[in-house]
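In: Provided below for reference: sequence and predicted model.
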Amino acid sequence: MLRERVAKLEQQNKAILATLEKLEAQRLPEPSAAVPAPTPVEAPKEVLAGKSKMSFYGFLRLDAIYDDSQTNGIQIPTLVLSEDPRLGGGGHDSSNLHPRLTRFGMNYAGPQIGSEGPRPGARSRSTSKTAVASRARCPGCATVT
């Protein structure tokens, strides 16, 4: 009885393998993944006025913050206060949008001063979260802050 059962299972396995081989032969070759065409990168656009040239650069990142609890600060929370209504908590939803990692700048190149004089130029650079310091880029020019 055991030999008959083993023989029957072996026949079933052979039939399954034959069916599997047929299906493998009929299976279409997998299409190769289409590589998307690279996005063309545009050259930086410049604004020309006479011999002066100005271009802009940078990127934008806007952080969206939503908080459904009562915290001591939405951008950098360190404490979460109780939401127990008996203690005056709860119902303090808050949201905030902050361009923390945004960078925007302008490159300016002015005309030559004299035959061999310096070229006036300026750039703006953030030195803290709120202050923006403008610095003149020419020898002998004072730094403007």
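Out: Great, that's in hand.
In: can we go C-alpha only for contacts and neighbour counts from here?
Out: Fine.
In: how close does Arg3 get to Glu10?
Out: Using C-alpha to C-alpha, to the nearest Å, Arg3 is found at 11 Å from Glu10.
In: between the two, who's got more neighbours?
Out: Neighbour count, other C-alpha atoms under 10 Å: between Arg3 and Glu10, Glu10 has more, with 12 against 8.
In: so that one sits in a strand?
Out: No: counting by DSSP: H, G, I helix; E, B strand; the rest coil, Glu10 is located in no strand; its state is helix.
In: the structure to be compared is supplied as follows:
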Amino acid sequence: MNASNDELMGQFIDSLWLERGLSENTRDAYYNDLNQLSAWLVKQGKTFLTAGSDELRACVRSKTQRGISARSISRAISAWRRFYRYLLSEQIIKENPVALIEAPNIGRPLPNSLSEQDVEKLLAAPDLDTDIGLRDRAMLEVLYA
């Protein structure tokens, strides 16, 4: 098949709606990620069908060098994976160039902790003259310990 990048993207986006029922926002996100990849590949003289793992890795490096966040790069790679799996399932390609590309490690942000003053205010909040207040204070002490 000698379809253009735009035709392939259109077929894929339609399949996301028809077969998966994905929301318009999700389809738009896939389209934007694939459109950016398409533009980058065209600058390299490639198409979705002629791009290999090396080109896709180079695109990831380019995004990293331009300061694109790891989370955005991860999302783009996820879109590429799904797109190329679609091309495989439709027998448009024989090998998935995204299969061995690893997404950057996103990590998880550490939770915000309370200051010592905030903890003291929290522990002082229950009314110690009532049974419920004593219970609440005991629970807070256990949770904070």
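Out: Structure's in. What do you need? This structure is a prediction, so every number in the text was calculated from the model and none was measured.
In: what's the TM-score once they're superposed?
Out: Structural agreement between the two chains, given as a TM-score (TM-score structural alignment, normalised by the length of structure 1), stands at 0.19; 50 aligned residues with a C-alpha RMSD of 5.5 Å.
In: the helices in structure 2, which residues?
Out: Along structure 2, the segments classed as helices by DSSP state H run 5-18, 24-43, 53-65, 70-89, 116-124, 131-144.
In: please identify the deepest-packed of the ones you listed.
Out: Neighbour counts averaged per stretch over the helices of structure 2 are highest for helix 70-89, at a mean of 18; criterion: mean count of other C-alpha atoms under 10 Å.
In: which helices and strands does that one pack with?
Out: helix 24-43, helix 53-65 (3 or more C-alpha pairs under 8 Å, 6 or more residues apart in numbering; DSSP states H and E).
In: which one of the ones you listed lies nearest to Ser78 of structure 2?
Out: Closest approach to Ser78 of structure 2 among the helices and strands packed on helix 70-89 of structure 2 is made by helix 24-43 (9.0 Å; C-alpha to C-alpha).
In: next, the angle from that closest one to helix 5-18.
Out: Angular relation of helix 24-43 of structure 2 and helix 5-18 on a 0 to 180 degree scale: 160 degrees, by axes from the mean of the first three to the mean of the last three C-alpha atoms, to 10 degrees.
In: just to revisit the earlier point, among the helices and strands packed on helix 70-89 of structure 2, which is nearest Glu116 of structure 2?
Out: Ranking the helices and strands packed on helix 70-89 of structure 2 by proximity to Glu116 of structure 2 (C-alpha to C-alpha) places helix 53-65 first, at 38.8 Å.
In: just the angle between the closest one and helix 70-89, please?
Out: Our comparison of helix 53-65 of structure 2 with helix 70-89, counting by the same axes, to 10 degrees, yields an angle of 160 degrees.
In: so which other helices or strands are in contact with helix 53-65 of structure 2?
Out: Helices and strands touching helix 53-65 of structure 2, by 3+ C-alpha pairs under 8 Å, 6+ apart, are helix 24-43, helix 70-89.
In: out of those, the one nearest Leu16 of structure 2 is which?
Out: Each of the helices and strands packed on helix 53-65 of structure 2 has some distance to Leu16 of structure 2 by C-alpha to C-alpha; the shortest is helix 24-43, at 7.0 Å.
In: one step back: as JSON lines, the helices and strands packed on helix 53-65 of structure 2 with distance to Ala138 of structure 2 would be great.
Out: Listed next are the helices and strands packed on helix 53-65 of structure 2 as JSON lines, based on distance: least, C-alpha to C-alpha, whole Å:
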{"stretch": "helix 24-43", "distance to Ala138 of structure 2": "47"}
{"stretch": "helix 70-89", "distance to Ala138 of structure 2": "41"}
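In: to Arg57 of structure 2, which of these lies closest?
Out: helix 70-89 (9.9 Å).
In: residues near Gln26 of structure 1, how many?
Out: Here the neighbour count serves as a burial measure; for Gln26 of structure 1 (other C-alpha under 10 Å) it reads 9.
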